[in-house]
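> Predicted coordinates and the sequence they were generated for:
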Amino acid sequence: MRYTRYSKNSYILQLILDLVFIIILFFHYLKIQYHHLGIHVVSFNGLLDAHYKVLILFLMSWYFISLKTHLYEIKRNTGIGLILKNNLYQIVIFSIIAFAVSGIKKDDLFSNRVTLFFLITLFLFTFLTRAVLFLFLKIYRSLGGNYRRVIFVDENKNTHSFIKFLSKRKDYGYINCGNFLSNVQDDIKKNIYEFDLIKLKYFILEEEIQIIFFSLNGKLPHDVHDELVILAQKLHIEIRFIPSTVYDSFYSLTLEYYDTFPILLFKKFPLDDSWNQILKRIFDILFSLFVIVFILSWLYPLISVAILLDSGKPVLYLQKRVGFGGKIFHCYKFRTMKNSKDNDIKATVKGDSRITKLGGILRKSSLDEMPQFFNVLKGNMSVVGPRPHMVVQDNYYNDHLLKYSLRHYVKPGITGLAQVKGFRGEINSKEDMQKRIIADVYYVRKWSFLLDIIIILGTVFKTVGGDKKAI
């Protein structure tokens, strides 16, 4: 199969390039280290005899670490962000070994400074080669290379959108060879066939199909699912499933065995892991302290005076919001509205008469959210996470939107993925909130420290450029 050949070649090529570069860097920085020690003439054989054991350790360590970090796995749906994350993990883990070995042999191997330069150079090279390969594969697939022949069986409300997406994104490298449906009219379009398991089998063999995309909860009988899985296994081809809704939870299941008895259970979310919780909390404390000490220390008095002159007291507005685990907390904001009984139960709308003149400016620039860094320091919010909603809103959408409650599995944030994606501002329909929940659910399921950094950077750019959807 094309995919297997290309993936193996890509893996071997990347590995060889990295190992060769590590060898070159190793001897280059050894010469620099010896030069610092006042030893100017050292032959290659002399360096090799003195340090070949360390070199072998470095090469073997790099390889085995890469198996854990998935450094050389560039899938069709892999993004540049994931490549960067895997590369960072690889270098961080490898650096532990590099510094440890250098420390043991500090007299004639690398100093801490040389080790640091060695690791930085290695990171830049390995990331750039992976980024170049990533872009090359995208372009190559767009031109028709490294493709996979696929078919679609059955249809649900997401099938056509997914087919349309793949037809536009040629860089994924999928060729649609046919759609097999339960009921096909006489005036059929090209590549649309009536589903028949026997005919489908021969079609797969004749057309050298490599992947079956099967639409769940479609129009075909339920027993087709099992028959299709068995057929795919017999023909040794992949079968993938298109969910009928983005909220389908079947893909969140994992398999455990009690002796030989299989049991399915939901996968844990990344922030269920205690180490991830500690990492996120440490970052929250450090980041919020930095903002409070270096920004809010002078910004808070300025905005406070401006609010007092514009509309009087109070400066802060404490609103009840729903946080981690569904618990209610007081969310701090600079007051941007006139005092009203509706402020805790009525959501803000465009042109809201309750918003003060200064309040409109604070909202547009998101400066009204700045006191929430005190919430972060207290621990009832995070720098990044789903935005907390009013209690009334939360109760309503929890009853009317599937998977809404998943956003309560992490701490609410000052900014979040939904805001960076542009899903903020006035809520005019159920769909407006649904878009936010889709982004929030993705964040809960796919959290990583790198994703938090990307969201923070995206928020900064939006704040500086101005967010038109802010109200």
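The structure has been received and is ready for your questions. If you're wondering where the values come from, they're calculated on a predicted model, not measured in any experiment.

> CA atoms for contacts and neighbours, from now on please.
OK.

> who does the longest helix along the chain touch, helix- and strand-wise?
Longest helix in the chain, counting residues (DSSP state H): helix 2-36. Packing partners of helix 2-36 (3 or more Cα pairs under 8 Å, 6 or more residues apart in numbering; DSSP states H and E): helix 44-69, helix 112-142.

> Could you rerun that using 7 Å?
In terms of contacts (3 or more Cα pairs under 7 Å, 6 or more residues apart in numbering; DSSP states H and E), helix 2-36 is packed against helix 112-142.

> so what does the helix it packs on touch, helix or strand wise?
The helices and strands touching helix 112-142, judged by 3+ Cα pairs under 7 Å, 6+ apart, are helix 2-36, helix 80-104.

> Could you tell me the angle between the longest helix of the chain and helix 112-142?
160 degrees (axes from the mean of the first three to the mean of the last three Cα atoms, to 10 degrees).

> Going by neighbour count, list what's buried in helix 2-36.
7, 10, 14-15, 18-19, 22, 25-27, 29-31, 33-34 (16 or more other Cα atoms under 10 Å).

> What count of nearby residues applies to the nearest residue to Val246 once chain neighbours are set aside?
Distances taken as Cα to Cα, 6 or more residues apart in numbering put Ile438 closest to Val246, at 7.6 Å, once the chain neighbours are dropped. Using other Cα atoms under 10 Å, Ile438 has 18 other residues around it.

> Next up, a structure to set beside the first:
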Amino acid sequence: MKNKTGRYSVYIRPIQIAFDLLIINLLVLICMRSAMNNIGYHSIVSVFWLIISYYTGYYEVYRYTKEVEIFGKLLKQFFFTSLITFAYAGYMYKQVNTQEVGWYIFSSFVLVALLKYSIYIFLKKYRLLYGGNFRNVVIVGNGKSAEELEHFFNNNLDYGYHLIQIFNLKTNKKEELEACKNFVVAHKIDEIYASLHSLSNNEIDDLIHFADNNLKTIKFLPDSKNTFLRNLAVEYYDYLPIISLRTIPLDVAVNKRLKRIFDIVFSLVVILGILSWITPIIAILIRLESKGPVIFKQKRNGLNYEEFYCYKFRSMHLNPYADLEQVQKNDPRITKIGKILRKTSIDELPQFLNVLLGVMSVVGPRPHMVSHTEIYAKSVDKFMVRHFIQPGITGLAQINGFRGEVETETDIINRVKYDIFYLENWTLLLDIKIVFTTILNTIKGEKKAY
């Protein structure tokens, strides 16, 4: 018998809401029997749970939602729920056992999180093993984006997309588009992915009209991977819609402050906990092997393309090419102690001083030396976009294999791609994930750490 295409998905969210409400209400009986076991609190926590979830998008979890995004939604939901709980307790009771309330919030968070992730993982396994809860899709058009989407659908079956047909529009476009429409209706296709690279404005309008009138979801692929369109923002001037190229979360004041607090706390921990005692040891080892300063400083471009001095432990012999040539594998300029420093990334530790001074961040696009920045600005499309935010000690590009020497043009193009994705999709949880991944990669050892 042929599997259904996820028609019971509509019941998943109501079931999860019911179980969440059951958990947070039952735990009141278990954890807070002496204080808040009354109909008033049960009613208030249930109503506010639903209101908060609506405004935070707590239940807006889709097959393409990442695990870290789910965790972020959990944190938001329980932050506001905790505020309501403590506010109610403080208003209704003169003396409240904060240990009871804290245990209630913690146990609720753990159980609700287990439920949410269990459903998420179960659906992934269900799609992968049994072919259920899937969407039938077609791709219309050709180009780099269409090829990459085809590869994604074929290699990520747990997302629940079945690629049924590709209409590449390379022969007779008009006939293929008509055949596509007939195919979509006849084979009960759920979603159409159309490449803007292959379609005219009239053809796009025609496909939208067809999808709307046949209750099909239509999504569009950008003209090229190099357009980097990730977060188009629609604003309204009176009733006129205006589309901005991108939104940058770190332009929002509260996000900027949050990231700065994280930077200050993390850099102080590293400076006081590691740099304070390791610097004298490194200084002695560096000076024993070669003459010159312990700290190497180099001009680099940061936020808004402004120049600043980036600090590192000196890992090379003094040479006139330090500001002009990137370090290469087996570079004769690198000292013996320098090889160890670079391999373990200890040479980067003084950059936490840059972070504390506010010219760098713990996470962000890696800054390049000024001479290379000028070259890349002219030769690499969208390179300058990286300078909309502060540079970082580590970044999304670095944990994805694009750190160190730029050996080919593909290296710098991919680095820019990841940097732009980061600045358009920043969250504090993404920063934390990048930091932990960087630490793990350093412990395991990286191929390009030289």
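That came through, no problem. None of the values given here were measured: they were computed from a predicted structure.

> Quick one: the helices and strands packed on helix 112-142 of structure 1 as TSV, columns for distance to Thr69 of structure 1 too.
Converted to TSV, these look like this (distance: least, Cα to Cα, whole Å):
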stretch	distance to Thr69 of structure 1
helix 2-36	13
helix 80-104	6
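
> Would you mind saying which of those lies nearest Val153 of structure 1?
For these, the distance to Val153 of structure 1 is smallest for helix 2-36, at 21.3 Å, taking Cα to Cα.

> how about the helices in the stretch 301-450 of structure 2?
Ranges of helices in the stretch 301-450 of structure 2, per DSSP state H, counting those that start in this stretch, are 336-344, 351-357, 370-379, 396-399, 409-424, 428-444.

> Among these, which comes closest to Pro280 of structure 2?
Of all the helices of the stretch 301-450 of structure 2, it is helix 336-344 that lies closest to Pro280 of structure 2, at 14.1 Å by Cα to Cα.

> what separates the longest helix of structure 1 from the chain centre, distance-wise?
28 Å (Cα atoms, centre = their mean, to the nearest Å).

> Would you mind finding the match for Leu288 of structure 2 in structure 1?
The alignment partner of Leu288 of structure 2 in structure 1, by TM-score structural alignment, is Leu309.

> Hmm, I typed the wrong one, I wanted Val185 of structure 2.
Per TM-score structural alignment, Val185 of structure 2 is aligned with Leu205.

> Quickly find the element holding that match.
Element membership for Leu205 of structure 1 (DSSP states H and E) is helix 197-206.

> buried set for that helix?
Across helix 197-206 of structure 1, burial judged by 16+ other Cα under 10 Å covers 200, 204.

> With structure 2 overlaid, report how far the following helix or strand past that helix is off on average.
Under the assignment DSSP H and E, the closest C-terminal helix or strand after helix 197-206 of structure 1 is strand 211-215. When structure 2 is overlaid, strand 211-215 of structure 1 sits 0.6 Å from its aligned residues on average, using mean Cα distance after the TM-score superposition for structure 1.

> before we move on, the earlier item: of the helices and strands packed on helix 112-142 of structure 1, give the one that comes closest to Leu362 of structure 1.
Short answer: helix 80-104, nearest of these by Cα to Cα, at 32.1 Å.

> tell me which strands and helices that closest one is in contact with?
Using 3+ Cα pairs under 7 Å, 6+ apart, helix 80-104 of structure 1 is in contact with helix 44-69, helix 112-142.

> Between helix 112-142 and it, find me the angle.
150 degrees.

> Not counting helix 80-104 of structure 1 itself, show me its contacts.
The contact list for helix 80-104 of structure 1, computed with Cα atoms under 7 Å, 6 or more residues apart in numbering, reads 62, 65-66, 69-71, 109-111, 115, 119, 123, 127, 131, 450.

> what's the most distant pair in the residues you listed?
Across the contacts of helix 80-104 of structure 1, the two members that end up farthest from each other (Cα to Cα) are Leu109 and Leu450, 32.7 Å apart.

> Between these two, point out the one with more neighbours.
Leu109 (22 against 14).

> Quick check: the match of Leu288 of structure 2 vs Ile74 of structure 1, distance?
57 Å (Cα to Cα, to the nearest Å).

> So for the two, which sits in the more crowded spot?
Ile74 (20 against 11).

> what's the matching residue for the more buried one over in structure 2?
Superposed on structure 2 with TM-score structural alignment, Ile74 of structure 1 falls opposite Val61.

> pretty sure its match is in a helix, no?
No - counting by DSSP: H, G, I helix; E, B strand; the rest coil, Val61 of structure 2 is not part of a helix but coil.

> Contacts only, for Asp347 of structure 2.
312-313, 341.

> Aligned to it, what sits in structure 1?
By TM-score structural alignment, Asp347 of structure 2 lines up with Asp368 in structure 1.

> Grab the nearest non-local neighbour of that match.
Excluding the flanking residues, the one nearest Asp368 of structure 1 by Cα to Cα, 6+ apart is Phe334, at 4.7 Å.

> which residues does the one you found contact?
The contact partners of Phe334 of structure 1, taken as Cα under 7 Å, 6+ apart, are 315-317, 368-369, 371.

> where exactly do the strands run in the stretch 151-300 of structure 1?
174-181, 192-194, 211-215, 238-242, 253-258, 261-266 (DSSP state E, counting those that start in this stretch).

> and the second one, what other elements does it pack with?
Using 3+ Cα pairs under 7 Å, 6+ apart, the elements in contact with strand 192-194 of structure 1 are strand 174-181.

> Where in structure 2 does the strand it packs on fall?
Counting by TM-score structural alignment, strand 174-181 of structure 1 sits on residues 161-168 of structure 2.

> counterpart of Asp452 of structure 1 in structure 2?
Using TM-score structural alignment, Asp452 of structure 1 lines up with Asp431 in structure 2.

> before we move on, what about Gly351 of structure 1?
Counting by TM-score structural alignment, Gly351 of structure 1 lines up with Asn330 in structure 2.

> Chain neighbours aside, what residue packs nearest to that match?
In space, not counting the residues next to it along the chain, Asn330 of structure 2 is nearest to Tyr450; the distance is 7.8 Å by Cα to Cα, 6+ apart.

> Tell me which of the helices and strands packed on helix 80-104 of structure 1 sits most buried.
helix 112-142 (a mean of 16; mean count of other Cα atoms under 10 Å).

> Cool, thanks, talk later.
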